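1. Sequence first, predicted model second:
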Amino acid sequence: MLLLLHYLGTAMRRQFQSINILNNEKGFLFPYTVFIATLLLLATITTISLLEGNQKMTVYQLEQVELETLRQLSSTALEKEWINDNLELPFSSRNYQFPNGNATIFYRSHDEKNLHLSIKTITAKHAEKVWLVTIPLPLEIPNLDDSP
């Protein structure tokens, strides 16, 4: 019994010594504080840099959507011009201006089934892309008035 009390007393003293080490005035706690502060600073800087990268990526994705929109608008405008004005092949180029940018369509070639074009789109923020597009021929809109 006496041995058990001695062992428990020794264990309790060791436990209190480890607590006292954290509270002594020799500066044992300072390295831990600096380490934790450094980790928090590193996490904050990493989060800020990730946020900046995501913001840049969002801007680039929005520009890509604008370029794709311009390509679709210019293709539709050419198809309408083909149907309404009977555009003759080959044509040199067609320029289209839209509120969010400009598009220029260049004729490349055609065969019996397809029209091969090059579309250069430029957004208002001066992002630019050249698309190689194939449009099936003949470009006709089906007549919806003849439905049964």
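-> Sure thing, it's come through.

2. switch to C-alpha atoms for all contacts and neighbour counts from now on
-> Fine.

3. Which strands or helices does the top helix by length along the chain pack on?
-> In the chain, with assignment by DSSP state H, the single longest helix is helix 29-85. Helices and strands touching helix 29-85, by 3 or more CA pairs under 8 Å, 6 or more residues apart in numbering; DSSP states H and E, are strand 93-98, strand 101-110, strand 114-123, strand 128-136.

4. measure the residue nearest to Thr123 when sequence neighbours are not counted to Leu117 for me?
-> Spatial nearest neighbour of Thr123, chain neighbours left out: Gly101 (4.1 Å); criterion: CA to CA, 6 or more residues apart in numbering. Distance, Gly101 to Leu117, using CA to CA, to the nearest Å: 19 Å.

5. if we can go back for a sec, just checking the distance from the longest helix of the chain to the centre of its chain.
-> Using CA atoms, centre = their mean, to the nearest Å, the mean C-alpha position of helix 29-85 is found 4 Å from that of the whole chain.

6. and it with strand 114-123, angle?
-> 130 degrees (axes from the mean of the first three to the mean of the last three CA atoms, to 10 degrees).

7. here's the one I want to compare it with:
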Amino acid sequence: MKRLFPLLKKEEGFLFPYMIGITAITLLALLSSLTVYQNHLQSTAFLEEHLRIESLLQLSKKTFRTEYVKKKIGMENGTLHYSFPDGTVDIQYSTLPTGEIQVIFQVETDQEANYYSKQRLNFPSK
């Protein structure tokens, strides 16, 4: 009876080096794909945290503007603390002689990320 697969039955080891090569290439491709996936997960987490910080900054700026225009807070200088679901914002403000307001925002998210921003704002007095 003839052998059906003579390459698989040879004892010289013709097929083994090819199998090792194919296995190594497959494992290399798998590991590199996993590394790329981990990097994407990490960058996504950083982007989500950046979005939280930006939304906290916008919320606090809007709340500060509303309170400042309605004259619920002092007009010269002061410190405010706002708590939001995603974190807290501390604001230090002072009115400049030009009529602008210098505002320092210190944002801290619930994930312990911190952000510091110094801005000059110009709100209408009404």
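-> Nice, thanks for sending it over. On a predicted model such as this, the values are computed, not experimentally measured, just so you know.

8. what do we get in structure 2 for Pro99 of structure 1?
-> Under the alignment by TM-score structural alignment, Pro99 of structure 1 pairs with Pro85 in structure 2.

9. burial measure for its match, as a count.
-> Using other CA atoms under 10 Å, the number of residues around Pro85 of structure 2 comes to 8.

10. Repeat that for Ile119 of structure 1.
-> As a burial measure, Ile119 of structure 1 scores 24 neighbours (other CA under 10 Å).

11. Repeat that for the one 5 residues further on.
-> The number of residues packed near Ala124 of structure 1 is 14, by other CA under 10 Å.

12. same thing with the one 4 residues further on?
-> Neighbour count for Glu128 of structure 1, taken as other CA under 10 Å: 16.

13. cool, Thr79 of structure 2 as well?
-> Considering only other CA under 10 Å, Thr79 of structure 2 is surrounded by 13 other residues.

14. Spatially nearest residue to it, not counting backbone neighbours?
-> In space, Thr79 of structure 2 is closest to Gln92, 4.4 Å off (CA to CA, 6+ apart).

15. show me the contacts for that neighbour.
-> 77-80, 103-105 (CA atoms under 8 Å, 6 or more residues apart in numbering).

16. Stretch 15-24 of structure 2 maps to which residues in structure 1?
-> Using TM-score structural alignment, stretch 15-24 of structure 2 pairs with 29-38 in structure 1.

17. average gap between that stretch and structure 2?
-> Taken over the aligned residues, the distance from stretch 29-38 of structure 1 to structure 2 averages 0.8 Å (mean CA distance after the TM-score superposition for structure 1).

18. Show me which positions of that stretch end up buried.
-> Of the residues in stretch 29-38 of structure 1, none count as buried by neighbour count, 16 or more other CA atoms under 10 Å.

19. rewinding a little: and the contacts of Gln92 of structure 2, which are buried?
-> Buried members of those, counted by 16+ other CA under 10 Å: 103-105.

20. returning to that earlier point: ok, the residue nearest to Thr123 of structure 1 - contacts?
-> Contacts of Gly101 of structure 1 (CA under 8 Å, 6+ apart): 70, 121-124.

21. so what corresponds to Gln55 of structure 1 in structure 2?
-> Match for Gln55 of structure 1 (TM-score structural alignment): Leu41.

22. Correct me if wrong, but Phe16 of structure 1 is in a helix.
-> Yes - under DSSP: H, G, I helix; E, B strand; the rest coil, Phe16 of structure 1 sits within a helix.

23. What separation is there between it and Asn54 of structure 1?
-> Taking CA to CA, one finds Phe16 of structure 1 at 49 Å from Asn54 of structure 1.

24. Give me the PyMOL select line for the contacts of Gly101 of structure 1, limited to the buried ones.
-> Selection of the buried residues among the contacts of Gly101 of structure 1 in PyMOL, burial being defined by 16+ other CA under 10 Å:
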select buried, resi 70+121+122+123
